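In: The amino acid sequence is not available; the structure is as follows:
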């Protein structure tokens, strides 16, 4: 995987952040179908990638404060586990409008990278089993493929078992 020279991806905040940090990644675009309800599963199918390698970004409120949970698209975020991983007692999914306002991205295109406001982030530990994973690149129909360690470094994330089937 080479650093994205020339920023073929269209310069989303996520790609700009990765380029500035010198992180190697591969932009992966596909045609988004607005009728599809599961953005992550759509990406996995369109890109021909195992769903466990495609990660979705979910904003949560842990004891009232916004945070980010990143889990495989074929699993659900375990709210108790993400609260515990962040040292909190209670977590709930954030309101979509709050998520968009905080991150600067639209739902279905929220990237864990390059968010407007830096939030505490937890990536499900299953991501470490793969050489590369895919996350939203900052818009629907655009993902970024990168090493899990680079994802954690770019977001300041920790790893924990936060996903359930």
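Out: Looks like it arrived, so ask away. Here the structure is a predicted model, which means the values were calculated and not measured.
In: use CA for all of it now, contacts and neighbours both
Out: Noted.
In: what about the strands in the chain?
Out: In the chain, the strands defined using DSSP state E lie at 26-29, 55-62, 65-72, 76-77, 91-93, 121-124, 133-139, 142-146, 158-160, 163-164.
In: Residue 53 - how many residues pack around it?
Out: If you count neighbours by other CA atoms under 10 Å, residue 53 ends up with 24.
In: Alongside the first one, take a look at this:
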């Protein structure tokens, strides 16, 4: 996945940098290691929506926000979404949970990004198919290359 992703970014002349780091489970610690803010982290969660069989959703939002699973389901015409199992995520993407990048290379996976991630930061950061490697990518380049559906999928901040 890492090689496929960096090849795509180079082909598209994207502004990005690769950061090697220890595998870390905490978003805040990874952000500190990367030298980025927690909100710059593009948290990618693979979901399935009730009522929409055969379609998966890669929901992407700022690392400091929470996903609203009801909103995710509604965006794809279904009911409340839920995370797929770690085994299913690995089988579908080839990446372990937490390392899935905010890109969809899979035809059955719809990419939905909360626009606040891209509006708030010039660069986004994410694990690049591996837990020990991150990419920091220009937000505009991400939008042009990934071509996500933009939709409000985060819990409203006053609901937290």
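Out: Okay, I see it. Everything numeric in this text was worked out from a predicted model, so none of it was measured.
In: Out of the strands of structure 1, which one sits most buried?
Out: Comparing those by mean neighbour count (mean count of other CA atoms under 10 Å), strand 133-139 ranks first with a mean of 27.
In: Where in structure 2 does that strand fall?
Out: Taken onto structure 2 by TM-score structural alignment, strand 133-139 of structure 1 occupies residues 124-130 there.
In: got it, and stretch 70-87 of structure 1?
Out: With TM-score structural alignment as the criterion, stretch 70-87 of structure 1 aligns to 60-77.
In: what residues does the matching stretch touch?
Out: 27, 38-45, 48-52, 57, 59, 79-82, 102, 111-117, 151-155, 157 (CA atoms under 8 Å, 6 or more residues apart in numbering).
In: swap the cut-off to 6 Å and go again
Out: Residues outside stretch 60-77 of structure 2 that contact it (CA atoms under 6 Å, 6 or more residues apart in numbering): 38-39, 41-44, 49, 79-81, 113-114, 117, 153-155.
In: Okay, helices next: where are they in structure 2?
Out: 2-11, 27-34, 69-75, 86-93, 115-120, 139-146 (DSSP state H).
In: hang on, the earlier thing: how about CSV for the strands of structure 1, with distance to residue 20 of structure 1 added?
Out: Converted to CSV, the strands of structure 1 look like this (distance: least, CA to CA, whole Å):
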stretch, distance to residue 20 of structure 1
strand 26-29, 15
strand 55-62, 22
strand 65-72, 22
strand 76-77, 30
strand 91-93, 31
strand 121-124, 20
strand 133-139, 15
strand 142-146, 15
strand 158-160, 21
strand 163-164, 30
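In: Of all those, which one is nearest residue 152 of structure 1?
Out: Among the strands of structure 1, strand 158-160 comes nearest to residue 152 of structure 1, with 6.6 Å by CA to CA.
In: Find me the equivalent region of that closest one in structure 2.
Out: Under TM-score structural alignment, the match for strand 158-160 of structure 1 is residues 149-151.
In: centre of the chain versus the matching stretch, how much separation?
Out: 12 Å (CA atoms, centre = their mean, to the nearest Å).
In: Return the set of buried residues in the match of stretch 70-87 of structure 1.
Out: Using 16 or more other CA atoms under 10 Å as the test for burial, stretch 60-77 of structure 2 gives 60-63, 65-76.
In: Using JSON lines, please lay out the helices of structure 2 together with distance to residue 19 of structure 2.
Out: Formatted as JSON lines, those follow (distance: least, CA to CA, whole Å):
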{"stretch": "helix 2-11", "distance to residue 19 of structure 2": "12"}
{"stretch": "helix 27-34", "distance to residue 19 of structure 2": "7"}
{"stretch": "helix 69-75", "distance to residue 19 of structure 2": "30"}
{"stretch": "helix 86-93", "distance to residue 19 of structure 2": "21"}
{"stretch": "helix 115-120", "distance to residue 19 of structure 2": "20"}
{"stretch": "helix 139-146", "distance to residue 19 of structure 2": "17"}
